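Novice: Here is my input; please provide its structure:
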Amino acid sequence: MEVYTIFGEKVKTHTATPATGTFNWNYNSLGLAPGVYIYKLRASGNSKTYETVKKMVIYR
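Specialist: Here you go, the predicted structure:
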């Protein structure tokens, strides 16, 4: 997962290697200021790569 500011600056990169099947992950936003961010999530399996890009809001 890569996290970007709304201006396109990459601020965090996270990598995980889960076991086969469903994978749940709680994202720790420490170190990020409150605001709107864009995240890109990429997953590979069965010789296919899946990618999604979404917005997230961090507030405290």
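Novice: going forward, measure contacts and count neighbours with C-alpha atoms only.
Specialist: Fine.
Novice: quick one: what helix or strand has residue 55 in it?
Specialist: Per DSSP states H and E, residue 55 falls inside strand 48-58.
Novice: Which positions in that strand come out as buried?
Specialist: Across strand 48-58, burial judged by 16 or more other CA atoms under 10 Å covers no residue at all.
Novice: For that strand, which helices and strands make contact with it?
Specialist: strand 35-45 (3 or more CA pairs under 8 Å, 6 or more residues apart in numbering; DSSP states H and E).
Novice: Following up with a second sequence; could you model it the same way so I can compare the two?
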Amino acid sequence: MRTCFAWLSSSSARNGLAELSQIAIDKLTVAPTAKLGGVIGEADDALLFRVSRALALLFHVV
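Specialist: Below you'll find the predicted structure:
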């Protein structure tokens, strides 16, 4: 069984999203730094809290 956490995130100048977007967390993976692009935007504290909570639940830390 695969666990996935998903929610919607509104667009804003701060986060760099152009429209309402879906965010999903279902696995972690490693990406080489050379393959990463520039900064698009940044997440607010509420979104980071939801991401942290989803990762904790995914890895059964809580």
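Novice: Please work out the TM-score for the two chains.
Specialist: Once superposed, the chains reach a TM-score of 0.25 (TM-score structural alignment, normalised by the length of structure 1), with 31 aligned residues with a CA RMSD of 3.4 Å.
Novice: follow-up on the earlier one: what's the angle from the strand holding residue 55 of structure 1 to strand 35-45?
Specialist: 160 degrees (axes from the mean of the first three to the mean of the last three CA atoms, to 10 degrees).
Novice: separation between residue 55 of structure 2 and residue 49 of structure 2?
Specialist: 10 Å (CA to CA, to the nearest Å).
Novice: The two: who's more crowded?
Specialist: residue 55 (19 against 12; other CA atoms under 10 Å).
Novice: I'd say the more buried one and residue 25 touch.
Specialist: Yes - contact criterion CA atoms under 8 Å: residue 55 of structure 2 and residue 25 qualify, at 7.5 Å.
Novice: Identify the contacts common to these two.
Specialist: Counting by CA atoms under 8 Å, 6 or more residues apart in numbering, residue 55 of structure 2 and residue 25 have no shared contacts at all.
Novice: quick one, what contacts residue 7 of structure 2?
Specialist: By CA under 8 Å, 6+ apart, the contact set of residue 7 of structure 2 is 22, 23, 24.
Novice: try residue 42 of structure 1
Specialist: Neighbours of residue 42 of structure 1 in contact, by CA under 8 Å, 6+ apart: 1, 49, 50, 51, 52.
Novice: how far away is it from residue 35 of structure 1?
Specialist: Going from residue 42 of structure 1 to residue 35 of structure 1 by CA to CA gives 23 Å.
Novice: Spatially nearest residue to residue 10 of structure 1, not counting backbone neighbours?
Specialist: residue 4 (4.3 Å; CA to CA, 6 or more residues apart in numbering).
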